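**Student:** Need coordinates for the below:
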Amino acid sequence: MVEVEIKKEKPMKYRCCAGFWHAVAGALMILIGFFLWFNPEISLIALALYLGAALIVVGAGYITSSLESDNGWWTFVGFLDVLIGIVLVSNMGITAATLPIVFAIWCLAVGAAQIVSAYKFGRQDLPWGWSMALGVLGIVFGFLIIQYPLVGTIAISTLMGLYMVFYGAFEIAEYFYFNKPKRVES
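**Tutor:** I've put the predicted structure just below:
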């Protein structure tokens, strides 16, 4: 019989990684957030790039997983995601102007796929309520953006700027939380 010595590792203490650069990053994020609020065209161009890259990756994932499960709706959504992602990345100026409509079409397609999935889940006695609700919400949101594209543009820019401001505030709060002076008891 061979004896194996198992060493127990000491538990790692939580080490704070919220150094000074977190505060700097937070301040930069807040500045960028306000800049995006007041310059919606720049935020739309940046969003087009990020959203395009994300849609290509997500679409490839949908295509791969839907081929394994033989789900035609998600294969369709995957190809649509990849196609829209390529369009967003390759035509930045045009994309910024048409992003609300492209986003609305994407919301309609994904909303329809979620409703179909909810129906399939329900037939298999699986939870389907959230999928149905999000599908309906996506379709309503898509139609609202098509009806009011300028509002869609403003909403997208505002939400992007708002996220950056909140993210920056979180980074700064994290820095101060983890770097507060230690109380020394005598």
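
**Student:** contacts and neighbour counts: CA atoms only from here.
**Tutor:** Noted.

**Student:** Leaving out sequence neighbours, find the closest residue to residue 166.
**Tutor:** residue 30 (7.4 Å; C-alpha to C-alpha, 6 or more residues apart in numbering).

**Student:** Show the contacting residues for that neighbour.
**Tutor:** By C-alpha atoms under 8 Å, 6 or more residues apart in numbering, the contact set of residue 30 is 164-169.

**Student:** Is it possible to get CSV of those that adds secondary structure and neighbour count?
**Tutor:** Putting the contacts of residue 30 into CSV (DSSP: H, G, I helix; E, B strand; the rest coil; neighbours: other C-alpha atoms under 10 Å) gives the following:
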residue, secondary structure, neighbour count
164, helix, 23
165, helix, 24
166, helix, 15
167, helix, 18
168, helix, 24
169, helix, 19
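
**Student:** One more, so I can put them side by side:
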Amino acid sequence: MTEARGKWGWFVALGILFIVLGFGALSNLLLATIATIFYIGVLMIIAGAFQIVHAFRVKNWRGFFLWGLGGFFYAAAGTTIVLDPAIASLVLTLILAVCTIASGVMRLLLSFRAKGDRGWGWLFASGLLTAIAGLAFLLGWPLNSLWLLGLLLSIDLVFQGCTLLGLGLQLRGTR
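**Tutor:** Sure thing, here's the model as predicted:
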């Protein structure tokens, strides 16, 4: 923690940078969505390539073929995402909506099991809000696939930035 205190300015600077990037992404949600899609695609290509390399490094293992094939499909999916970000945005937004609804429903079910326990209402409220958000995502699909992922990226960058800024300022004050 002592080392972090001495670097408080870096936390503040990084926090400000994230906030600026978040508001920059917020100013053009379509571009932010495309950047998010490309980021996911490139990461999948890299991960698939590493999985293929790993398969060849353990080629005497009986799972070699399936491991390598899995890496190939992962890299192929990433390549498809990079080559057609519009379709990828449609699919990923739909998956996001369905998974958000499912997450909300699971929390609701958990809250009913915890009914009577202290704090169960918070779990219920969280599940209800998450399910409603997922439903809103689903009802707005496919039009929201042009901006929703960019909006989520923007919000995440701003929140991360605020966290880093607050942490840096707190570290400065604890000298």
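
**Student:** TM-score for these two?
**Tutor:** Here the TM-score for the pair of chains, by TM-score structural alignment, normalised by the length of the second structure, is 0.56; 131 aligned residues with a C-alpha RMSD of 3.7 Å.

**Student:** picking that back up, host element of the counterpart of the residue nearest to residue 166 of the first structure in the second structure?
**Tutor:** Mapped onto the second structure by TM-score structural alignment, residue 30 of the first structure lines up with residue 19. Element membership for residue 19 of the second structure (DSSP states H and E) is helix 8-27.

**Student:** Packing partners of the helix or strand following that helix?
**Tutor:** Moving toward the C-terminus from helix 8-27 of the second structure, the next helix or strand (DSSP H and E) is helix 29-57. Counting contacts by 3 or more C-alpha pairs under 8 Å, 6 or more residues apart in numbering; DSSP states H and E, helix 29-57 of the second structure is packed against helix 8-27, helix 64-83, helix 85-113, helix 148-173.

**Student:** Quick one: closest of the ones you listed to residue 122 of the second structure.
**Tutor:** helix 85-113 (8.3 Å; C-alpha to C-alpha).

**Student:** The closest one: how far from the chain's middle?
**Tutor:** Chain-centre distance of helix 85-113 of the second structure: 13 Å, with C-alpha atoms, centre = their mean, to the nearest Å.

**Student:** For the spatially closest residue to residue 35 of the second structure that is not a sequence neighbour, give me its contacts.
**Tutor:** Nearest non-adjacent residue to residue 35 of the second structure, counting by C-alpha to C-alpha, 6+ apart: residue 150, 7.9 Å away. By C-alpha under 8 Å, 6+ apart, the residues touching residue 150 of the second structure are 25-26, 29-36.

**Student:** any idea what residue 150 of the second structure aligns with in the first structure?
**Tutor:** Looks like residue 150 of the second structure aligns to residue 157 there (TM-score structural alignment).

**Student:** returning to what we had before: using JSON lines, lay out the contacts of residue 150 of the second structure together with neighbour count.
**Tutor:** Shown next, in JSON lines, are the contacts of residue 150 of the second structure (neighbours: other C-alpha atoms under 10 Å):
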{"residue": "25", "neighbour count": "23"}
{"residue": "26", "neighbour count": "21"}
{"residue": "29", "neighbour count": "21"}
{"residue": "30", "neighbour count": "19"}
{"residue": "31", "neighbour count": "16"}
{"residue": "32", "neighbour count": "24"}
{"residue": "33", "neighbour count": "25"}
{"residue": "34", "neighbour count": "20"}
{"residue": "35", "neighbour count": "18"}
{"residue": "36", "neighbour count": "17"}
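
**Student:** re earlier: and residue 132 of the second structure, which of the helices and strands packed on helix 29-57 of the second structure is closest to it?
**Tutor:** Here helix 85-113 is closest among these (C-alpha to C-alpha), at 7.3 Å.

**Student:** list the buried ones in the closest one?
**Tutor:** 85-86, 88-94, 96-98, 100-108, 111 (16 or more other C-alpha atoms under 10 Å).

**Student:** among the helices and strands packed on helix 29-57 of the second structure, which is nearest residue 141 of the second structure?
**Tutor:** Comparing these by C-alpha to C-alpha, helix 85-113 comes nearest, at 6.9 Å.

**Student:** Now do that closest one and helix 64-83, the angle between them.
**Tutor:** Per axes from the mean of the first three to the mean of the last three C-alpha atoms, to 10 degrees, the angle that helix 85-113 of the second structure makes with helix 64-83 is 110 degrees.

**Student:** What is the helix or strand just after helix 85-113 of the second structure packed up against?
**Tutor:** Following helix 85-113 of the second structure in sequence order, the next helix or strand is helix 120-140 (DSSP H and E). If you count contacts as 3+ C-alpha pairs under 8 Å, 6+ apart, helix 120-140 of the second structure packs onto helix 85-113.
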